[in-house]
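Colleague: I need the structure of the sequence given here:
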Amino acid sequence: MTRLFDEWQQFQERERECSDLMGKLDLYAARLFGDYEPLITPLEEIPRDFFERLDRWLRNFKGDTDRWNAFKLVDDIFFVGRHELNELYRLAFDHIACDWLVAQKNLHLDDPKFEEKLETARNRTWFCPITDSLRINAFRHINHISSPDYFPDWRSLALFGDIKKINNYIENRIDHLVLIEDFIGTGTQVEPAIKFVKDHLKIPTLVVPLIICPTGDLMLRKVATQESRIHYRPVLQLPPACVIAETPAQNEPDNVVRNRNTVESYRAITADADPYGFESGYGSLVVMHTNCPNNTIRPIHSQKRGWLPLFPRSTRRKAK
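Modeller: Below you'll find the predicted structure:
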């Protein structure tokens, strides 16, 4: 069977656009998509080869127009590869957390002991993940963080943690807390952890998402405004073109309108109640090499009703 995108390259009205996108995808498949971890161990009926998977994914859609629009959506996916994620780890530490510590400690570059004081401040800072999605060991190794001894995720601590033991551990050992998360959509999953810190800890805390959607950004800015001990500095905030809302907004980019139509085509085929992702009516175009976030629009990762995904998601629980 001839692959759909091979056929499109023979159509005069699509030849150039299709060939240009295929040139990009050849590069992405070779340099990025092969590192997608949920497919390192083969899954039944889901090929590891990206182009074989792409052709099968496009054939989920009914009709040539929907398939062509889905093909163009692939160019809009914000894929975070292994090297990009490592760079986000470095930026979060060097350019966000350390700058914050300099301000917290009122350090000055002309101080002969500046480096010594900053190193002391770093050693008395607890760098922890908000959820187990953030790979704290990788963050530590890249940034040469060796202390303290434990780096728990605070979503779990908010549910199972003993407040007295946590504060006893912090006392005389920790001056600052830095909470890191790889991706935040609306902020629903991280909100309990932030509330736990706000209610029970007295030390200054910095929340650092590596990547965050506009809705999550608004939520965390509000928290930081209301609580002086909570500070918020993201590494990367997604632009509007990387987020698809069910309800149209004014002056949307053309690709957002087109991609919403693709989500709605998926909904019509699968009867998925939440086609925009975990947060009903709002999803992103983010795919990370470690996994596909549950806030990502479901046409990309769903396996509902026999749907063949482009980037299948490794999940804790079955989708609704």
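Colleague: C-alpha only now, for contacts and for neighbours.
Modeller: Noted.
Colleague: Report the separation between the two terminal residues of stretch 172-181.
Modeller: 26 Å (Cα to Cα, to the nearest Å).
Colleague: Would you do the same for the sequence below? I want to compare the two.
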Amino acid sequence: MRINALRDAVGEWDAGYVGDDIELTSKYLEILNRLEFLGKHEWCNYLPAESADFEIGFLDRLASWIGNVDSADDQKLLLEYAQRLCFFSHQDFISLYRSAYEGPITRWVITQAGLRFSDPQFSSKLEREMKRHTWYCPITDSMDINEFYHANHISGVEHRPSFSTLAMLDPINKDSDSPLLNKLLAFLKKPDRGQRRERPLKRLVLLEDFVGSGTQMKSAIKWAAERLDLQILVVPLIICGPGMTVLHELTKQYPTVLSSSPVVQIGPDNLLGENGQLENTWEHRHEMEDLAKRLEISHSVKEPLGYKETGCSVVTYSNAPNNSLSLIHRKVLKNKWLPLFPRASRA
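Modeller: Presented below is the predicted three-dimensional model:
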């Protein structure tokens, strides 16, 4: 389907409405106009779609995506579902970086360092603790840690490793006296290269851009909690309900060293499937779940509601998480399904 065909279909759907509610006579046109606005001003900068394999224009992808299904009812459903997607732009992430740093991280450092607001040197001490003695690292490589440092004007710590990689290279069940761990512990004591005076790192902040089921972050956080003698704060910028459950379990398992403070939580009211069955009140949620499951049969999609059946509807400017519904991002079997936000997969 092309965009002109979609516009014609939208006109027919609105013209076919029979009833007294005047607002419903232009329901689908208003949705399309809203999506067109978002496509031009917010959703246009989606990195994976800039590949030559896909149509860069959002409206073109929207029309092709809706054209994947044949029945008018399914097409209407996809159009309505598209406006429920939660898209985080690059500018949104800059705001999330600053919100994390100026909010939960700052409060945690104040508590950890025992700072008092009545101290005349409070501001200078806080800045020193935040920028000289606190280490900010990503949980996985999907978190752009360099942008976090730049957005918050942090400098002085040269290395910012992915802790999922550290956990892979130095498994917990091995001898704790490993070369990797020894070098890491030495770095924590003196992270400033070329400085005569030692400025040890006293605490660790682990950041992640998006957490869905919590599977990826679990081993990295456990590794840090068991291998390092540091207080740790875990800060997911965006986290779904299942991931929040895993994070709570981890903080209970390591209560003396581990704290957590997500910035944005995607609750059950915004999830499909079992994770949202009690609180998601969208009138078409069951129809959407049914459509996803029908596509599972026809297109061999093993997890139609996303990885671990998370059921979220999130897209970020850099990628579509695999915890979101497969029909949003998955390209299957020789273009038989054209995605709205094609995902750049690791596999």
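Colleague: Quick check: TM-score for this pair?
Modeller: Remark: TM-score between the superposed chains equals 0.93 [TM-score structural alignment, normalised by the length of the first structure]; 314 aligned residues with a Cα RMSD of 1.7 Å.
Colleague: Would you map the strands across the first structure?
Modeller: Using DSSP state E, the strands of the first structure run over 78-80, 125-129, 176-184, 205-212, 230-232, 236-237, 243-245, 282-284, 286-288.
Colleague: against the second structure, where does the fifth one fall?
Modeller: Think strand 230-232 of the first structure. Aligned using TM-score structural alignment, strand 230-232 of the first structure spans residues 258-260 in the second structure.
Colleague: what does the fourth one give?
Modeller: Taking TM-score structural alignment as the measure, the second structure aligns residues 232-239 with strand 205-212 of the first structure.
Colleague: looking at the strands of the first structure, which is closest to Arg305 of the first structure?
Modeller: strand 282-284 (20.2 Å; Cα to Cα).
Colleague: Remind me what that closest one packs against, helices and strands.
Modeller: Where contact means 3 or more Cα pairs under 8 Å, 6 or more residues apart in numbering; DSSP states H and E, strand 282-284 of the first structure is packed against strand 243-245.
Colleague: looking at the second structure, where would I find the counterpart of the strand it packs on?
Modeller: Using TM-score structural alignment, strand 243-245 of the first structure pairs with 271-273 in the second structure.
Colleague: from the chain's centre, how far out does that stretch sit?
Modeller: 16 Å (Cα atoms, centre = their mean, to the nearest Å).
Colleague: Give the buried residues for that stretch.
Modeller: Neighbour counts over stretch 271-273 of the second structure (16 or more other Cα atoms under 10 Å) mark Leu271, Leu272, Gly273 as buried.
Colleague: Check stretch 225-244 of the second structure too.
Modeller: Going by neighbour count (16+ other Cα under 10 Å), the buried part of stretch 225-244 of the second structure is 225, 227-228, 230-244.
Colleague: Have a look at how far, on average, the match of strand 230-232 of the first structure is from the first structure.
Modeller: When the first structure is overlaid, stretch 258-260 of the second structure sits 0.5 Å from its aligned residues on average, using mean Cα distance after the TM-score superposition for the first structure.
Colleague: Pull out the buried residues from that stretch.
Modeller: Residues of stretch 258-260 of the second structure classed as buried: Leu258, Ser259, Ser260 (neighbour count, 16+ other Cα under 10 Å).
Colleague: what's next to the match of strand 243-245 of the first structure, contact-wise?
Modeller: Asn280, Arg285, Glu289, Leu305, Glu309, Thr310, Gly311, Cys312, Ser313 (Cα atoms under 8 Å, 6 or more residues apart in numbering).
Colleague: Same check on stretch 165-176 of the first structure?
Modeller: Contacts for stretch 165-176 of the first structure (Cα under 8 Å, 6+ apart): Ala121, Arg124, Thr125, Trp126, Leu201, Ile203, Pro204, Thr205.
Colleague: sorry, back to before: and the buried residues of stretch 258-260 of the second structure as TSV, adding distance to Phe58 of the second structure?
Modeller: Formatted as TSV, those follow (distance: Cα to Cα, whole Å):
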residue	distance to Phe58 of the second structure
Leu258	42
Ser259	40
Ser260	36
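Colleague: Report the mean deviation for stretch 232-247 of the second structure after fitting onto the first structure.
Modeller: With mean Cα distance after the TM-score superposition for the first structure, stretch 232-247 of the second structure averages 0.5 Å from its match.
Colleague: From the rest of the structure, what touches that stretch?
Modeller: By Cα under 8 Å, 6+ apart, stretch 232-247 of the second structure touches 96-97, 100, 105, 108, 203-215, 218, 225, 257-268, 275, 310, 312.
Colleague: Need the buried ones from those residues selected in ChimeraX.
Modeller: Per 16+ other Cα under 10 Å, the buried members of these correspond to this ChimeraX selection:
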select :96,97,100,105,108,203,204,205,206,207,208,209,210,211,212,213,214,218,225,257,258,259,260,261,262,263,265,266,267,268,275,310,312
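Colleague: And the helices in the first structure?
Modeller: Remark: helices assigned in the first structure by DSSP state H are 4-8, 15-31, 50-58, 64-74, 82-91, 98-104, 114-123, 136-143, 154-160, 163-170, 191-200, 214-226, 254-270, 298-301.
Colleague: What span of the first structure is stretch 72-90 of the second structure aligned with?
Modeller: Under TM-score structural alignment, the match for stretch 72-90 of the second structure is residues 64-82.
Colleague: Now do the buried residues in the matching stretch.
Modeller: 66-74, 79-82.
Colleague: And the contacts of stretch 165-176 of the first structure, which two are furthest apart?
Modeller: Ala121 and Leu201 (18.2 Å).
Colleague: Tell me the counterpart of Arg260 of the first structure in the second structure.
Modeller: Aligned partner of Arg260 of the first structure by TM-score structural alignment: Glu289.
Colleague: check contacts around that match.
Modeller: Counting by Cα under 8 Å, 6+ apart, Glu289 of the second structure has contacts Leu272, Gly273, Leu305.
Colleague: any idea how far the first one is from Ala52 of the second structure?
Modeller: Counting by Cα to Cα, the separation of Leu272 of the second structure from Ala52 of the second structure is 32 Å.
Colleague: Repeat that for the last one.
Modeller: As defined by Cα to Cα, Leu305 of the second structure lies at a distance of 27 Å from Ala52 of the second structure.
Colleague: What of Ser300 of the second structure?
Modeller: Going from Ser300 of the second structure to Ala52 of the second structure by Cα to Cα gives 25 Å.
Colleague: so what's the counterpart of Gly34 of the first structure in the second structure up against?
Modeller: By TM-score structural alignment, Gly34 of the first structure lines up with Cys44 in the second structure. In this structure, Cys44 of the second structure makes contact with Leu38, Ile56, Gly57, Phe58, judged by Cα under 8 Å, 6+ apart.
Colleague: if we can go back for a sec, can you list contacts of the match of stretch 72-90 of the second structure?
Modeller: Contacts of stretch 64-82 of the first structure (Cα under 8 Å, 6+ apart): 21, 25, 32-33, 35, 58-59, 61, 242, 255, 258-259, 262, 265, 285-289.
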